[in-house]
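Asker: Provided below are the primary sequence and the corresponding predicted coordinates.
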Amino acid sequence: MNYRYGEYLKLAREIADGIGRIVSENAGNMREMGKKAFIGAYGAPTSRIDAFAEERALEIIKESGMELNVLTEERGIINRSAAGACETLILDPIDGTTNCIAGIPFYAVSVAFAKGDIGGKLSDVFFGYVKNLPANEEYIAAKGEGARLLTGGREIQILPENAASAAESGAKPIRASVYLGSFAEPPEFLRKIRYLRSMGSASLEMCLVAKGALDFYYFHSAPEHRLRIVDIAASTLIARESGGVVLGENGKELEMAIDLKDRKNLVAARNKKALAILV
């Protein structure tokens, strides 16, 4: 990966390590950590563990000396354009908070960097980083340079651009993760899937698509519960750089505004051929 992305990877890792320590230090007190700390940006309740994790991440960003605008899940937009910031860091400190609080080892830190000021869009993201904290796995992508998977800091796999999926090769069973919100009508294609999961961390589930562990990830919910850009900014780049596709409900490449108001349903598939099962 190009050396010029080193400073972004270094900061993303420092954020993930800092949040990892917060989670470890409070592992025996998750019942308290799950309680509401405050009402976050746009009215969503924020748990104590989310608040602590985000506070530590913001401290690390400040200590880095990098001039960045920041969009976080809990506090919303931190605009530093007046100070010269021309890039935006998009952060979900803990994606899969419910899992984290319950002791289910499937949650992640998601960090993405986008060119331009606040007010940009998903396609402006040029670097993405998702860390599965319990598994110590890092998914990393740079725009135009592919995606990588590392475990314990050691590269174990370059995510293959042309890996065949079960769906396209005809192999069985087809593997998918599906989230259906309340009152969502189950789609017909569910009948074709033998191994169906819903794991509670959109960023990690999309990374499993990039890895080839899942054929696709399907998310469909009511407007107020749809995914926001903080959930999937990094994992969308990772999926696309591994040869996958990420589409919106309209069947076109997913695009979102860099803010917390825009919410979308989506499907992420291993490649275009894997989408055939959805038809």
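Answerer: Cool, the structure landed. Here the structure is a predicted model, which means the values were calculated and not measured.
Asker: hey, let's count contacts and neighbours off CA atoms from now on
Answerer: Fine.
Asker: Now residue 95: closest residue in space, sequence neighbours ignored.
Answerer: Counting by Cα to Cα, 6 or more residues apart in numbering, the nearest residue to residue 95 once its immediate chain neighbours are dropped is residue 108, at 5.1 Å.
Asker: Would you confirm that that neighbour contacts residue 135?
Answerer: No: judged on Cα atoms under 8 Å, residue 108 makes no contact with residue 135 at a distance of 9.5 Å.
Asker: pull the longest helix from this protein.
Answerer: As far as residue count goes, and with DSSP state H defining each element, the longest helix of the chain is helix 6-25.
Asker: Which strands or helices does that one pack on?
Answerer: Applying 3 or more Cα pairs under 8 Å, 6 or more residues apart in numbering; DSSP states H and E, one finds that helix 6-25 contacts helix 48-64, strand 108-115, strand 125-132.
Asker: Turn the ones you listed into JSON lines, including distance to residue 191 and mean neighbour count.
Answerer: Shown next, in JSON lines, are the helices and strands packed on helix 6-25 (distance: least, Cα to Cα, whole Å; neighbours: other Cα atoms under 10 Å):
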{"stretch": "helix 48-64", "distance to residue 191": "37", "mean neighbour count": "18"}
{"stretch": "strand 108-115", "distance to residue 191": "30", "mean neighbour count": "27"}
{"stretch": "strand 125-132", "distance to residue 191": "30", "mean neighbour count": "26"}
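Asker: what are the ranges of the helices in the stretch 101-250 of the chain?
Answerer: Secondary structure of the stretch 101-250 of the chain by DSSP state H, counting those that start in this stretch: the helices cover 166-169, 202-211, 229-241.
Asker: contact partners of the second one?
Answerer: Right, helix 202-211. With Cα atoms under 8 Å, 6 or more residues apart in numbering as the contact definition, helix 202-211 has outside contacts at 95-96, 106-108, 110, 130, 132, 139, 149, 159-160, 177, 199, 214-217, 231-232, 234-236, 238-240, 242-244, 268-270.
Asker: possible to save the helices and strands packed on helix 6-25 as JSON lines with distance to residue 27?
Answerer: Output for these, formatted as JSON lines (distance: least, Cα to Cα, whole Å):
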{"stretch": "helix 48-64", "distance to residue 27": "10"}
{"stretch": "strand 108-115", "distance to residue 27": "15"}
{"stretch": "strand 125-132", "distance to residue 27": "16"}
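Asker: doesn't residue 24 make contact with residue 33?
Answerer: No: contact between residue 33 and residue 24 fails when scored by Cα under 8 Å: they sit 11.9 Å apart.
Asker: More neighbours: these two, which one.
Answerer: residue 33 (20 against 12; other Cα atoms under 10 Å).
Asker: The more buried one and residue 25: what is the separation?
Answerer: Applying Cα to Cα, to the nearest Å, one obtains 11 Å for the distance of residue 33 from residue 25.
Asker: And for residue 267?
Answerer: For residue 267, the distance to residue 25 under the criterion Cα to Cα works out to 35 Å.
Asker: Okay, one more to line up with it:
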Amino acid sequence: MLDSSNDLLETVKQAAYEAGALLREGYSLKGRIAFEQKGASDFVSYYDTAAENIIIDCINSAFPDIAFLGEESGLTPTDSDYTVIIDPLDGTSNFLHGVPHFSVSIAVTKGDELIIGVVYQPLLDEMLWAGQGTGTFLNDQQLTMPDARPLTEMLVSTCLPYHAKGDCSTALNQLAALMPQVAGIRSPGSAALEIAYTSLGRFDAFWSQGAKLDFWDIAAGIVIAREAGYTVTDLTGEPYPAHWNSLIAAHPERHDQLLACLTSG
């Protein structure tokens, strides 16, 4: 039985640190990492699997009855109300190509409710984390939401579809609608990190619809952005993120404006 959500949060943070240490080690071998192809443009390396095992072992040792949903290992169900959602290496293609933009992403649900989110960038040693009602932190510093920028000054992040994975026409239509309105659009390649970066103001918003994002890609970032004060929804009003096929995270003063722009076609 889980006695303290705070203890669970601290354990999740520790698991992210331990997995991140392995990824730092692996990144130093860039260009020499063996990998397999799971599907269209979908790769897995030793480091994806090993990092996920580290996370599961770390959390399971403290909370042996908890359930897990991992990108590599799938669902490990139990009778627990709590499920740990793991993307051990969000940005595998970046990692394999030596692009220094990837993260460890861990979330926790209680029933259908997201209650914990941790996203760790091991190369920068930056951990963005939040628990339900805690606010959002960068390492040990609590974040405050910046003022909303005008649309014309906003830097917006997205995930784009690619080779046989996603809806390219939808993504292109939304890009065409948004490009004339904002200061810039970026697609760096780690959705968990980019959603979490809205809490820092590094990106003013994140959206994606054409790309196929799984629950483990977005769950931790949703908690972090929401606890920082941002509005996070899908583009249709579906209330539960596990069923979303789109996402927008933005300052509450800009959310509806961006949503209207993206759905105007």
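Answerer: Yep, it's here. Treat the numbers as computed from the prediction; the structure is a model and nothing was measured.
Asker: tm score of chain vs chain?
Answerer: The TM-score (TM-score structural alignment, normalised by the length of structure 2) is 0.83; 247 aligned residues with a Cα RMSD of 2.4 Å.
Asker: quick one on the thing from earlier: how about the residue nearest to residue 95 of structure 1, what's its partner in structure 2?
Answerer: Aligned against structure 2 by TM-score structural alignment, residue 108 of structure 1 finds its counterpart in residue 103.
Asker: wait, doesn't that match sit right on residue 90?
Answerer: Yes: the pair residue 103 of structure 2 and residue 90 passes the contact test of Cα under 8 Å, sitting 5.2 Å apart.
Asker: re earlier: which residues touch the residue nearest to residue 95 of structure 1?
Answerer: The neighbours of residue 108 of structure 1, taking Cα under 8 Å, 6+ apart as the test, are 93, 94, 95, 96, 130, 131, 132, 133, 201, 203, 204.
Asker: which residue sits closest to the second one, ignoring its sequence neighbours?
Answerer: Right, residue 94 of structure 1. Taking Cα to Cα, 6+ apart, and ignoring the residues beside it in sequence, residue 94 of structure 1 has residue 109 as its nearest neighbour in space, at 5.1 Å.
Asker: Find the nearest non-adjacent residue to residue 155 of structure 2, please.
Answerer: Per Cα to Cα, 6+ apart, closest to residue 155 of structure 2 is residue 184, 4.8 Å.
Asker: Ok, residue 149 of structure 1 next?
Answerer: For residue 149 of structure 1, the spatially nearest residue (Cα to Cα, 6+ apart) is residue 139, at 4.7 Å.
Asker: Against residue 94 of structure 2, how distant is the match of residue 108 of structure 1?
Answerer: Distance from residue 103 of structure 2 to residue 94 of structure 2, counting by Cα to Cα: 10 Å.
Asker: can you check residue 44 of structure 2 too?
Answerer: Summarising the geometry, the distance separating residue 44 of structure 2 from residue 94 of structure 2, computed by Cα to Cα, is 12 Å.
Asker: State the distance from the residue most central in space within structure 1 to residue 102 of structure 1.
Answerer: Residue closest to the mean C-alpha point of structure 1, counted by Cα atoms, centre = their mean, is residue 203 at 2.8 Å. Look at residue 203 of structure 1 and residue 102 of structure 1: by Cα to Cα, they are 18 Å apart.
Asker: again with residue 194 of structure 1
Answerer: Using Cα to Cα, we find residue 194 of structure 1 at a distance of 27 Å from residue 102 of structure 1.
Asker: ok, residue 133 of structure 2 touching residue 228?
Answerer: No: using Cα under 8 Å as the test, residue 133 of structure 2 is too far from residue 228 to be in contact (10.0 Å).
Asker: Have a look at these two and say which one is more surrounded.
Answerer: Set side by side, residue 133 of structure 2 and residue 228 show unequal neighbour counts under other Cα under 10 Å, the larger going to residue 228 at 25 against 11.
Asker: residues in contact with the closest residue to the more buried one other than its chain neighbours?
Answerer: Take residue 228 of structure 2 and drop its neighbours on the chain: the residue closest to it by Cα to Cα, 6+ apart is residue 136, 5.1 Å away. Contacts were defined as Cα under 8 Å, 6+ apart; by that measure residue 136 of structure 2 touches 128, 129, 130, 142, 143, 199, 224, 225, 227, 228.
Asker: and what of residue 227 of structure 1?
Answerer: 263, 264, 265.
Asker: counterpart of it in structure 2?
Answerer: The pairwise alignment with structure 2 assigns residue 227 of structure 1 to residue 213, based on TM-score structural alignment.
Asker: how many other residues sit next to the counterpart of residue 196 of structure 1 in structure 2?
Answerer: The alignment partner of residue 196 of structure 1 in structure 2, by TM-score structural alignment, is residue 185. The burial count assigned to residue 185 of structure 2 is 17, neighbours taken as other Cα under 10 Å.
Asker: Looks like residue 185 of structure 2 contacts residue 155 (just checking).
Answerer: Yes: counting by Cα under 8 Å, residue 155 is a contact partner of residue 185 of structure 2 at 5.9 Å.
Asker: and stretch 178-191 of structure 2, how far from the chain's centre?
Answerer: Centroid separation for stretch 178-191 of structure 2 versus its chain: 17 Å, with Cα atoms, centre = their mean, to the nearest Å.
Asker: What's the end-to-end length of it?
Answerer: For stretch 178-191 of structure 2, the separation between the terminal residues is 19 Å (Cα to Cα).
Asker: wait, what's in contact with residue 167 of structure 1?
Answerer: The neighbourhood of residue 167 of structure 1, defined by Cα under 8 Å, 6+ apart, consists of 174, 215, 273, 274, 275, 276, 277.
Asker: Trace it over to structure 2, please.
Answerer: The alignment partner of residue 167 of structure 1 in structure 2, by TM-score structural alignment, is residue 150.
Asker: mind checking how far that match is from residue 183 of structure 2?
Answerer: For residue 150 of structure 2 relative to residue 183 of structure 2 (Cα to Cα), the value is 10 Å.
Asker: for residue 242 of structure 2, same thing?
Answerer: In this structure, residue 242 of structure 2 lies at 31 Å from residue 183 of structure 2, with Cα to Cα as the measure.
Asker: which one in structure 1 is aligned with residue 85 of structure 2?
Answerer: Correspondence of residue 85 of structure 2 to structure 1, assessed by TM-score structural alignment: residue 90.
Asker: Helix, strand, or coil at that match?
Answerer: For residue 90 of structure 1, the secondary-structure state derived from DSSP: H, G, I helix; E, B strand; the rest coil is strand.
Asker: wait, it sits on residue 74?
Answerer: No: with contacts defined as Cα under 8 Å, residue 90 of structure 1 does not count as touching residue 74, sitting 11.5 Å away.
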